[in-house]
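> show me how the following folds:
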Amino acid sequence: MANGGDRRHLISLDDLTDGALRDIVARGAEIARRSGDPAGTAGATLAGAVVGIYFRRTSTRTRTAFTSGALRLGAGVISYGPGDLQLNTGESSEDTGRVLAGMLDVLVARTADDPAEMRTWATQHRMAVVNAMSADEHPTQALADLTTLTLRFGSVDGLRVLYLGEGNNTAAALARGLSRYPGVRLELRTPPGYGLTPEVHHRAATTAARGAVVHERHDLAELPRDVDVVYTTRWQTTGTSKPDADWRAVFAPFQVTSELMAVAPKAVFMHDLPAHRGEEVTAEVLDGPAAIAFDQAENKMYSAMAVLEWCRGSY
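I've put the predicted structure just below:
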């Protein structure tokens, strides 16, 4: 066991203290800055560890980020697909967790819609458990986004972010993460009926740093012009469906276009990907000079490396 201490779990950003959140983001940015070093980005800080990668749902960036990151840190990796574990033959989640905890050091999981299963696995302290996306929150995406903002602007403090689209798990994680930085203003414009839950708003307000604001409206009137970042996500979140048959008509006004970006001409454009050009964003914006979405995707690996190190108590 690394450093002789308990493993640390990351099921929600709410599991992190302000200090731990900043430490992970700072470490991710540090690894990213060293990515061109021929000697390696971080060293073999996970040498001898075994990381399990268990994805029941599709993933390109998150799965690859944690797999590649673990290998770069010197860990061994075991990858499980949706049909590989005996959960499919009736073994209880509790028993599966006990077995894995005796063999793995970290389990990175994207499982069912409800994170309760991951909470069950996290009741022990031999194996760290990382939420690689649940229905209500995508914590490692927010950490990658905060890392990207740190690299781009030098600091997250005081940034102004305009988010357009569904109040999904990425938006929830952004609200939880950005609100922890002083002076940040997150302005969300979400379609009627598709906003953040009251719980997310309450939690963001409860943990907000000095001067941080999370504000949401369901229209496009009076868009702020002095924003640093415009952010959107895919309208059809992985593994979900919309209750309204005509939901695309409801979402259509919230598309990020060149005309919308012109409202904030100094802003960069972020997207957690995958993107659907012509739906939530036009190709002109996603492939334009203001977009940093693909840098954001690469930074997910560096952020994943920082998360793995933190889970193992490396800092």
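
> all contacts plus neighbour counts: C-alpha atoms, from now on.
OK.

> burial count for Glu199?
Using other CA atoms under 10 Å, Glu199 has 10 neighbouring residues.

> what helix or strand is it located in?
Using DSSP states H and E, Glu199 sits in helix 198-206.

> other SSEs contacting that helix?
Judged by 3 or more CA pairs under 8 Å, 6 or more residues apart in numbering; DSSP states H and E, helix 198-206 is in contact with helix 169-178, strand 213-217.

> immediately after the first one, which helix or strand?
Reading on from helix 169-178 to the C-terminus, the next helix or strand found by DSSP H and E is strand 185-189.

> now the angle from that following strand to helix 169-178?
160 degrees (axes from the mean of the first three to the mean of the last three CA atoms, to 10 degrees).

> what about strand 185-189, distance to the chain center?
Distance of strand 185-189 from the chain centroid (CA atoms, centre = their mean, to the nearest Å) equals 17 Å.

> list of residues touching that strand?
By CA atoms under 8 Å, 6 or more residues apart in numbering, the list of residues contacting strand 185-189 from outside reads 158-165, 175, 178-179, 212-220, 254.

> now stretch 105-121
Contacts of stretch 105-121 (CA under 8 Å, 6+ apart): 1, 11, 49-57, 66, 93-94, 97-98, 126-136, 308, 311-312.

> are any of the residues you listed buried, and if so which?
Among the contacts of stretch 105-121, those classed as buried by neighbour count (16 or more other CA atoms under 10 Å) are 11, 49-55, 66, 97-98, 126-136, 308, 311-312.

> just the ones of those in helices?
Mapping the buried ones among the contacts of stretch 105-121 onto helices (DSSP state H) picks out Phe66, Gly97, Arg98, Leu308, Cys311.

> I'd like the structure of this one too, to check against the first:
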Amino acid sequence: MRHLISTKDLTDAELCALVERGAEFSRDSVRSGDQLAGLVAGTHFLKTSTRTRTSFSAAALRLGAKLISFGPDDLQTNTGETLEDTAEVLSRMLDLLVVRTAGDPAGLRALARQRSMAVVNAMTADEHPTQAIADLTTMLNHFGKIEGLRVCYVGEGNNSAASLALSLSRFAGVEMELRTPPGYGLDPAILRQAQEYAKVSGARVEELHTMEGGPVGADVIYTTRWQTTGTSKADPHWRDVFAPFQVTTALWDESPDAVFLHDLPAHRGEDVTAEVLDDPRSLAFDQSENKMYAAMAVLEWCAARS
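Alright, predicted model coming up:
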């Protein structure tokens, strides 16, 4: 039994293994159906979710597990029961628990203190680790490698950006350029950690707060929605700050061979134009499908069956 709460919890070897396993599942090169036979998985989503909730539910069922789903109002934590007591009870009935919050990961750490139930972070305010595994699975499938890729991320330095930076920086020769609006960059601690990983691996991670001199020769152009799930922005004029960071076909002028990624949902005409999202170079919907294969890899690994 293993937990996946932060990308930082994974060793380089574990991260690579999860991405490679996700790619194997996506290529249908490994038989699935009984990897989690006899286990019971729970999903507890306190915030809305289309892709992540569906991907983990489908993954558990495809691997042979039984599934129990909890909504935001279903558990007695709403009436004052502690997370530790809740975890102790659930751990005597469930083998795996997938949790989405919009809050601090400390709650997931509390759930993980019991001894028999694996806990998976399906998104917290600071990280979205399984999204990064799906992203890297998509890159590995398309390019045949991750090492040496040039990735330009455009948009808010949110939880998806954080996990992507903490993951890509582990791979040799990767160049990751984050173009984030002023005041909406990566958490400085996350950026420092990614740059420390990069020093070891030989990668490069850089953050800029302008779209001037846009990416040249990128292999991947990536963006997310401007309004991250479960969050709001204090500045009533924040859209004016984000407007220059819209992904349009012009970004392909200097990187014509780049593929486009988006963790979805996309807001067409805001974070990305419809022309980009629907272009043959867009892998956004393949990337979305790969969330299921990444979830399969994560559940198998957390159950210590890989």
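
> TM between them?
With the length set by TM-score structural alignment, normalised by the length of the second structure, the two chains reach a TM-score of 0.98; 305 aligned residues with a CA RMSD of 1.1 Å.

> before we move on, back to that, may I see the buried residues of the helix holding Glu199 of the first structure?
Neighbour-count burial for helix 198-206 of the first structure, counted by 16+ other CA under 10 Å, picks out Val200, His201, Ala204, Ala205.

> distance to Ser241 of the first structure for the residues you listed - can I get that in a markdown table?
Below are these laid out as a markdown table (distance: CA to CA, whole Å):
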| residue | distance to Ser241 of the first structure |
| --- | --- |
| Val200 | 21 |
| His201 | 23 |
| Ala204 | 26 |
| Ala205 | 29 |
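
> farthest-apart pair in the residues you listed, please.
Based on CA to CA, the longest span within these runs between Val200 and Ala205 and measures 8.5 Å.

> counterpart of Gly42 of the second structure in the first structure?
Gly42 of the second structure maps onto Gly52 of the first structure when the alignment is built from TM-score structural alignment.

> and that match, what does it touch?
Taking CA under 8 Å, 6+ apart, one finds Val77, Ile78, Ser79, Tyr80, Leu104, Asp105, Val106, Leu107, Val108 in contact with Gly52 of the first structure.

> what strand or helix carries the residue nearest the centre of the second structure?
The geometric centre of the second structure, computed from its C-alpha atoms, lies nearest to Gln131 (CA atoms, centre = their mean), at 1.8 Å. Assessed by DSSP H and E, Gln131 of the second structure sits inside helix 129-143.

> what's the angle between that helix and helix 159-168?
Helix 129-143 of the second structure and helix 159-168 are oriented at 60 degrees to each other (the same axes, to 10 degrees).

> how big's the offset between helix 129-143 of the second structure and the first structure?
Taken over the aligned residues, the distance from helix 129-143 of the second structure to the first structure averages 0.4 Å (mean CA distance after the TM-score superposition for the first structure).

> just tell me the aligned range of that helix in the first structure.
Mapped onto the first structure using TM-score structural alignment, helix 129-143 of the second structure spans residues 139-153.

> next: stretch 210-223 of the second structure.
Counting by TM-score structural alignment, stretch 210-223 of the second structure corresponds to 219-232 in the first structure.

> need the winner for burial among the helices and strands packed on helix 198-206 of the first structure.
For those, the largest average neighbour count (mean count of other CA atoms under 10 Å) is found in helix 169-178, namely a mean of 26.

> from Met103 of the first structure, how far off is the nearest residue to Ala47 of the first structure once chain neighbours are set aside?
Among residues not flanking Ala47 of the first structure along the chain, Gly74 sits closest, at 4.4 Å (CA to CA, 6 or more residues apart in numbering). Distance, Gly74 of the first structure to Met103 of the first structure, by CA to CA, to the nearest Å: 17 Å.

> what does Thr41 of the first structure give?
Applying CA to CA, the value for Thr41 of the first structure to Met103 of the first structure is 27 Å.

> need the contact list for Ala274 of the second structure.
Neighbour list for Ala274 of the second structure: Arg268 [criterion: CA under 8 Å, 6+ apart].

> and it? What does it align with in the first structure?
In the first structure, Ala274 of the second structure lands on Ala283 (TM-score structural alignment).

> how many neighbours does Pro274 of the first structure have?
Pro274 of the first structure: 15 neighbours (other CA under 10 Å).
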